[in-house]
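Undergrad: model the following, please.
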Amino acid sequence: MLLLAATPIGNLGDASPRLVEALRTATTVAAEDTRVTIKLMNALGVENRPRLLSLNDHNEGARAAELVALAAEEDVLVLSDAGMPVVSDPGFHLVEAAAAAGVRVSVIPGPSAVLAALAVSGLPTDRFTFEGFLPRKGGDRSAALRALVRERRTMVFFESPNRLAASLTDLAAELGAERRVVVCRELTKMYEEVRRGTAAELAAWAAEGVRGEICIVVEGAAPLAIDLETGVEQVLELVSDGVRLKDASAAIAAETGLGRRDLYESALRRR
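TA: Predicted structure coming up:
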């Protein structure tokens, strides 16, 4: 089978006993960076020396078939440099190919920067969306944020420290200067820092320069304060664009806080 294993995101003490045992017994390891995996094994006192195969963004498409074939015959341990493989790391195409071939895929859960940042943020955790890295270019980044302006779920992003100030400035411009934001830096490491504030406040703070691994957690949009009649008009606009009435009612309900059934039935009477 393919065995996806989470590795520490900073603190070596977060390595689970299952991860250590898997490293001790593995015969084949597919690693995002084999050098990082060797360092991890040495740090954990693992003397096993399995066959190490690189699995990264550049070779995953070509290597997936080879690894799936191996996993049909033996266990193949899959590691990223930190955290869970597949989540903003290599592995998706491999898992997709394994599932299509009927090869079992299992997991050794563990550290996750996404969940760690969400947990400490103090923002709502009942519903959230992980958006990965924002685009590098300013125009593309602004467009990506603009598309999320009405997203009501808490949003989690990864970001490079070199682009943090620019991303927070764009976030303030597109989502609002007063939108609540939390920047989590160096989670689980010695210099861990969780800084909370408005988008504008954190953009000013980041302008002085920030180092380390960064997660940004952003408050979702507040429900739009509109009446039922206006909501129905928005539903009908979506319907005129080809969206099914049921789906349009659900979308506007999610954005506005209006009742989905009320929107649906009122729009149905208006058609």
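Undergrad: C-alpha only now, for contacts and for neighbours.
TA: Noted.
Undergrad: element containing the residue nearest to Ser106 when sequence neighbours are not counted?
TA: With Cα to Cα, 6 or more residues apart in numbering as the criterion, Ser106 has its nearest non-adjacent residue at 4.9 Å, and that residue is Leu3. Using DSSP states H and E, the secondary-structure element containing Leu3 is strand 2-5.
Undergrad: just checking, what packs against that strand?
TA: Judged by 3 or more Cα pairs under 8 Å, 6 or more residues apart in numbering; DSSP states H and E, strand 2-5 is in contact with strand 76-79, strand 105-108.
Undergrad: this one next, for a side-by-side:
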Amino acid sequence: MGEMSDTGRLILLGAPLGNPADASARLRQVLATADVVAAEDTRRLTRLARDLDVTVEGRIVSYFEGNEERRTPELVEALVGGYVVALVTDGGMPSVSDPGYRLVRGALDAGVPVTSAPGPSAVTTALALSGLPSDRFCFEGFLPRTPSGRRSRLRALATEERTLVLFEAPHRITGALADLAATFGPDRPAALCRELTKTYEEVVRKPLGELAAWAAAQEPRGEITLVVAGAPEIAAERPDDDTLRAAVADREATGMSRRDAITDAATSYGLRRRDVYGVVHR
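TA: So this is what the prediction gives:
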């Protein structure tokens, strides 16, 4: 165990996404010297330490979604007491769709310094490999679990002009891609990145419609990150109301619901959904 100081420190560790060789020298050093190592999965931490030939001398505690609310005060107490606490999740940076935010907030509120040993990130790795614009992007994390919640969220994102990065579970990826294609349009460019940095890493770059069909046939497994091109820029000239009504009617004639027809027309013309809704229902 390292020596206690007047003020503890919280160190967020960027863990490898799958390939242990991506671990930084600093991550190894912190794992070996921290007084407490809080891990999302203690078994995966033990395996990582073994792969890195690192002996964790500090106390190992579990810190995951199911216990972080209860365990945070204990860890903050250790930090205030002068201990160095390292936080590691199963891969990537803590707090990014992983446990960590509560502990960071608790440490800051207690006046404890927070720093990181940065490392791999699925978000930026997938973005760089996607071949899509990366100068401006937004990270949406996991979409809602229910189909209705997912569709509602996607409708709100349909006119987002920045490249989108999403996480999705394998058993929901086919439904998510089908909804993305229906809401954003089947021609919107996208990339599905799975098992990043691992032996079976795969990046499939296709328009959403083709990607949805591919996923339905292949049923991809493993850790999945989706990258989707942003919506086209707002049209310089807004089409007149009759044109918008006709566009919605044409889509309804193909079997689309009115809601989806309005969303699709708004996306096609680079307009806000509520503006097209107002024209149709005026």
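Undergrad: TM-score of the superposed pair?
TA: TM-score for the superposed pair, counting by TM-score structural alignment, normalised by the length of structure 1: 0.82. Supporting figures: 233 aligned residues with a Cα RMSD of 1.8 Å.
Undergrad: as JSON lines, the helices and strands packed on strand 2-5 of structure 1 with mean neighbour count and distance to Ile216 of structure 1 would be great.
TA: As requested, the helices and strands packed on strand 2-5 of structure 1 are exported to JSON lines (neighbours: other Cα atoms under 10 Å; distance: least, Cα to Cα, whole Å):
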{"stretch": "strand 76-79", "mean neighbour count": "26", "distance to Ile216 of structure 1": "24"}
{"stretch": "strand 105-108", "mean neighbour count": "15", "distance to Ile216 of structure 1": "26"}
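Undergrad: between those, which gets nearest to Arg141 of structure 1?
TA: Nearest of the helices and strands packed on strand 2-5 of structure 1 to Arg141 of structure 1, taken as Cα to Cα: strand 76-79 at 29.3 Å.
Undergrad: could you pull out the strands for the stretch 101-250 of structure 2?
TA: 114-117, 137-142, 163-168, 189-194, 202-207, 224-228 (DSSP state E, counting those that start in this stretch).
Undergrad: now distance to Arg251 of structure 2 too, for these, in TSV please.
TA: Listed next are these as TSV, based on distance: least, Cα to Cα, whole Å:
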stretch	distance to Arg251 of structure 2
strand 114-117	50
strand 137-142	28
strand 163-168	25
strand 189-194	21
strand 202-207	20
strand 224-228	23
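Undergrad: tell me which of those strands lies nearest to Gly175 of structure 2.
TA: So among the strands of the stretch 101-250 of structure 2, strand 163-168 is nearest, using Cα to Cα, at 10.3 Å.
Undergrad: counterpart of the closest one in structure 1, which residues?
TA: Across structure 1, the stretch matching strand 163-168 of structure 2 (TM-score structural alignment) is residues 154-159.
Undergrad: starting at the chain centroid, how far to the matching stretch?
TA: Distance of stretch 154-159 of structure 1 from its chain centroid, counting by Cα atoms, centre = their mean, to the nearest Å, is 7 Å.
Undergrad: that one: average distance to aligned residues in structure 2?
TA: Once fitted to structure 2, stretch 154-159 of structure 1 is off its aligned match by 0.5 Å on average (mean Cα distance after the TM-score superposition for structure 1).
Undergrad: got the contact list for that stretch?
TA: 114, 117-118, 123-125, 127-134, 213-220 (Cα atoms under 8 Å, 6 or more residues apart in numbering).
Undergrad: between the strands of the stretch 101-250 of structure 2, which one is closest to Gly58 of structure 2.
TA: strand 114-117 (17.2 Å).
Undergrad: mean shift of that closest one relative to structure 1?
TA: Strand 114-117 of structure 2 sits 0.3 Å off on average (mean Cα distance after the TM-score superposition for structure 1).
Undergrad: which stretch of structure 1 lines up against that strand?
TA: Alignment of strand 114-117 of structure 2 against structure 1: residues 105-108, by TM-score structural alignment.
Undergrad: and what of stretch 129-147 of structure 2?
TA: Counting by TM-score structural alignment, stretch 129-147 of structure 2 corresponds to 120-138 in structure 1.
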